[in-house]
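>>> Coordinates only, no sequence provided:
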């Protein structure tokens, strides 16, 4: 065999090897992009809360805040007890960082007390009269709330939020026990205020954290500042010696009710986790 023929055969062998390698490359299967779906909590949820409130209020009464000419009035003491609250609500988780809910709560009756003093002429003598007021204040509050969740760390999600709504504040059972000077010594006089309710604007600020007990159930611990508006009794009336009930224009009222609330609650996700927008991953080709 000549050198020329050997060269031709060697070239053919090399060309065949190259062709087979190219064909092998064309048979590598195409691998589609891997799509990973990130599960985030979403959808509707139910909530329930209980709380303790440190309540505040500045109460007023014309006998002591705006006494008639010739008289001087002042408050000696005012107080309002701490109370409890019980609430329910329904909400929606829009995305991992934004949610909102509508809540309704009942704030249990707390005792309000006040002692006032008025100086002037009573029963034709000058002296000082004292009045002791007491009764109950209860409230129903409805709020529309929005919250910003600030990320989840080891199952704990801190958040802040705010709410706007309405409060219905009811003052009941209020009495005024007076001690009035007379020539024969102090005379006790009992008067009563009619029960009354007041609808008022309410707003709240929230700060707290939730803990993932499961995919659907969350434990919620929070602080809330609640301004629940104003409240007032009905008109004051007394009892005279003839058995009548003379009516006066005075009312016992407050225009700045507020509370520092510490709350424990649970949120239950109705729909379970939902999928966020798909996130493409790099294409990986394998032999």
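Okay, I see it. As the structure is a prediction and not an experimental result, all values here were calculated from the model.
>>> switch to C-alpha atoms for all contacts and neighbour counts from now on
Will do.
>>> May I see the buried residues of stretch 191-198?
191-195, 197 (16 or more other CA atoms under 10 Å).
>>> can those go into JSON lines with extra columns for secondary structure and distance to residue 21?
Listed next are those as JSON lines, based on DSSP: H, G, I helix; E, B strand; the rest coil; distance: CA to CA, whole Å:
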{"residue": "191", "secondary structure": "strand", "distance to residue 21": "108"}
{"residue": "192", "secondary structure": "strand", "distance to residue 21": "105"}
{"residue": "193", "secondary structure": "strand", "distance to residue 21": "102"}
{"residue": "194", "secondary structure": "coil", "distance to residue 21": "101"}
{"residue": "195", "secondary structure": "coil", "distance to residue 21": "97"}
{"residue": "197", "secondary structure": "strand", "distance to residue 21": "91"}
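>>> for the residues you listed, which one is nearest residue 142?
residue 197 (15.5 Å; CA to CA).
>>> Which helix or strand contains the residue nearest to the closest one when sequence neighbours are not counted?
Excluding the flanking residues, the one nearest residue 197 by CA to CA, 6 or more residues apart in numbering is residue 170, at 4.1 Å. Under the criterion of DSSP states H and E, residue 170 resides in strand 156-180.
>>> list the helices and strands that strand packs on?
Contacts defined by 3 or more CA pairs under 8 Å, 6 or more residues apart in numbering; DSSP states H and E place strand 156-180 against strand 125-149, strand 187-193, strand 196-212, strand 217-232.
>>> next helix or strand past the last one?
Going back to what we said before, that points to strand 217-232. Next helix or strand after strand 217-232 toward the C-terminus (DSSP H and E): strand 236-238.
>>> can you give me the helices in the stretch 1-150 of the chain?
In the stretch 1-150 of the chain, the segments counted as helices under DSSP state H, counting those that start in this stretch are 3-26, 62-65.
>>> In the longest one, which residues are buried?
Along helix 3-26, not one residue counts as buried under the neighbour rule (16+ other CA under 10 Å).
>>> Could you do stretch 89-99 as well?
Here stretch 89-99 shows 89-93, 96-99 as buried, counting by 16+ other CA under 10 Å.
>>> The residue nearest to residue 39 when sequence neighbours are not counted: how many residues sit nearby?
Computed as CA to CA, 6+ apart, the closest residue to residue 39 that is not its neighbour in sequence is residue 275, at 4.7 Å. Residues near residue 275, counting by other CA atoms under 10 Å, number 12.
>>> got it, and residue 267?
Residues near residue 267, counting by other CA under 10 Å: 22.
>>> mind listing what it touches?
Residue 267 makes contact with 45-48, 216-220, according to CA atoms under 8 Å, 6 or more residues apart in numbering.
>>> quick one: buried residues of the strand holding residue 170?
Buried residues in strand 156-180, defined by neighbour count with 16+ other CA under 10 Å: 156-172, 174-180.
>>> returning to what we had before: kindly present the helices and strands packed on strand 156-180 as CSV, with separate columns for distance to residue 267.
Formatted as CSV, those follow (distance: least, CA to CA, whole Å):
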stretch, distance to residue 267
strand 125-149, 14
strand 187-193, 42
strand 196-212, 9
strand 217-232, 5
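>>> Could you identify which of these is most buried?
strand 217-232 (a mean of 21; mean count of other CA atoms under 10 Å).
>>> Included below, for side-by-side comparison, is a second structure:
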């Protein structure tokens, strides 16, 4: 038992003498690095978008509601040409799955064309109409997105947005032809209106670098109803404010966007804590 105590005492003396010798030589003990602080995943970003638009609507005229009883009316081939959009915005990434942004965009003019065919009762004959017009618009939205996980740098996402749409119609031309060979023409001037707008988003994002992301996205956009201004017949007779409307304009948009995380700073280096 005495030999064990003697051995432990000798070991302790040896360790103390080694530490003292190292201190005499100026040899510092190995540094200890504290674990890095937890990083905030969030960050501000700027974004830009370009895309293609494909609008849908139904031409509405109050005169359709006052046709004689028994009139057969068919609306044929109505629709818009495609257009383009350019948008900018700013947003914030709250965490790995939630972000939000505010966007504004200009949507180029799209042309409207369509026709209808009416058959009147009691031998009243038939009337066909051919329409042409169009509109431009500005749209502003507040959007929220859910990122659904990342695989091979690809992050699918869904989202929704609400805001407003300012729509400016161009003049609408209505050319009519009767079964008796008579012709008539009507013109309505353009007008502007601002409506509530909402959108649904879906797409996939690719993180090129830590601060730069590219998106490919689909968006369904509802912009409300567009109106027209003063109307006039081909003979110069004014008719007051036109009853022609583009009811419930919707658009299916395909967009390419970029996001630049502009304001993130790298985390500070971990502090060095020296022992002894």
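Perfect, I can see it now. Just so it is clear, the model here is predicted, and its values are computed rather than measured.
>>> Could you quantify their similarity as a TM-score?
TM-score for the superposed chains, counting by TM-score structural alignment, normalised by the length of the second structure: 0.81, backed by 262 aligned residues with a CA RMSD of 3.3 Å.
>>> from the buried residues of stretch 89-99 of the first structure, which single one is nearest residue 249 of the first structure?
Distance to residue 249 of the first structure, by CA to CA, is smallest for residue 89 among these, at 40.0 Å.
>>> Residue 171 of the first structure versus that closest one, what's the distance?
25 Å (CA to CA, to the nearest Å).
>>> ditto for residue 195 of the first structure
In terms of CA to CA, residue 195 of the first structure sits 6 Å off from residue 171 of the first structure.
>>> overlap in contacts of those two?
Common neighbours of residue 195 of the first structure and residue 171 (CA under 8 Å, 6+ apart) are residue 233.
>>> now what about stretch 198-209 of the second structure, what contacts it?
Residues outside stretch 198-209 of the second structure that contact it (CA under 8 Å, 6+ apart) are 141, 153-164, 213-223.
>>> can you tell me what part of the first structure that stretch aligns to?
Aligned using TM-score structural alignment, stretch 198-209 of the second structure spans residues 203-214 in the first structure.
>>> Include distance to residue 233 of the first structure when you put the buried residues of stretch 191-198 of the first structure into JSON lines, please.
Output for those, formatted as JSON lines (distance: CA to CA, whole Å):
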{"residue": "191", "distance to residue 233 of the first structure": "13"}
{"residue": "192", "distance to residue 233 of the first structure": "10"}
{"residue": "193", "distance to residue 233 of the first structure": "6"}
{"residue": "194", "distance to residue 233 of the first structure": "6"}
{"residue": "195", "distance to residue 233 of the first structure": "6"}
{"residue": "197", "distance to residue 233 of the first structure": "7"}
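>>> neighbours of residue 86 of the first structure, just the number please.
Neighbour number of residue 86 of the first structure under other CA under 10 Å is 18.
>>> same question, residue 62 of the second structure
11.
>>> again, but for residue 107 of the first structure
Around residue 107 of the first structure there are 20 residues (other CA under 10 Å).
>>> what do you get for the one 5 residues further on?
By the other CA under 10 Å criterion, the neighbourhood of residue 112 of the first structure contains 19 residues.
>>> what's the closest non-adjacent residue to it?
residue 80 (4.5 Å).
>>> show me what contacts that neighbour?
Residue 80 of the first structure sits in contact with 55-57, 110-113, where contact means CA under 8 Å, 6+ apart.
>>> For the contacts of residue 267 of the first structure, work out which two are farthest apart.
48 and 216, at 14.2 Å, using CA to CA across those.
>>> what's the counterpart of residue 239 of the second structure in the first structure?
Match for residue 239 of the second structure (TM-score structural alignment): residue 247.
>>> can you pull the contacts of its match?
Residues near residue 247 of the first structure by CA under 8 Å, 6+ apart: 235-238.
>>> May I see the ChimeraX selection of the buried members of those residues?
Per 16+ other CA under 10 Å, the buried members of the contacts of residue 247 of the first structure correspond to this ChimeraX selection:
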select :235,236,237,238
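>>> For the contacts of residue 247 of the first structure, which pairs are in contact in the second structure too?
Contacts from those that recur in the second structure, judged by both residues aligned by TM-score structural alignment, their matches' CA atoms under 8 Å, are 235-238.
>>> Can I get those residues in TSV including distance to residue 64 of the first structure?
Shown next, in TSV, are those (distance: CA to CA, whole Å):
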residue	distance to residue 64 of the first structure
235	16
236	14
237	17
238	17
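>>> Need the contacts of residue 80 of the first structure in a markdown table (columns: distance to residue 209 of the first structure).
Output for the contacts of residue 80 of the first structure, formatted as a markdown table (distance: CA to CA, whole Å):
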| residue | distance to residue 209 of the first structure |
| --- | --- |
| 55 | 23 |
| 56 | 25 |
| 57 | 28 |
| 110 | 28 |
| 111 | 32 |
| 112 | 33 |
| 113 | 36 |
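>>> Max pairwise distance over the residues you listed: which two?
Across these, no pair lies farther apart than 55 and 113, at 13.0 Å, counting by CA to CA.
>>> that older thread, pipe the helices of the stretch 1-150 of the first structure into a markdown table and attach distance to residue 209 of the first structure per row.
Compiled in a markdown table, those are given as follows (distance: least, CA to CA, whole Å):
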| stretch | distance to residue 209 of the first structure |
| --- | --- |
| helix 3-26 | 56 |
| helix 62-65 | 43 |
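>>> who are the neighbours in contact with residue 257 of the first structure?
Applying CA under 8 Å, 6+ apart, we find residue 257 of the first structure in contact with 55-58, 227-231.
>>> Skipping adjacent residues, who's closest to residue 151 of the first structure in space?
Residue nearest to residue 151 of the first structure in three dimensions, not counting chain neighbours: residue 157, with 5.7 Å by CA to CA, 6+ apart.
>>> which one in the second structure is aligned with that neighbour?
In the second structure, residue 157 of the first structure lands on residue 155 (TM-score structural alignment).
>>> What distance do you get for the residue lying closest to residue 159 of the second structure once chain neighbours are set aside to residue 67 of the second structure?
Nearest residue to residue 159 of the second structure, sequence neighbours excluded (CA to CA, 6+ apart): residue 145, at 4.1 Å. Going from residue 145 of the second structure to residue 67 of the second structure by CA to CA gives 47 Å.
>>> Alignment lookup: residue 127 of the first structure to the second structure.
Under the alignment by TM-score structural alignment, residue 127 of the first structure pairs with residue 125 in the second structure.
>>> quick one on the thing from earlier: residue 37 is in contact with the residue nearest to residue 39 of the first structure, correct?
Yes. Residue 275 of the first structure is in contact with residue 37 according to CA atoms under 8 Å; the separation is 6.1 Å.
>>> wait, what's in contact with the aligned partner of residue 144 of the first structure in the second structure?
In the second structure, the residue matched to residue 144 of the first structure (TM-score structural alignment) is residue 142. Counting by CA under 8 Å, 6+ apart, residue 142 of the second structure makes contact with 100-103, 161-163.
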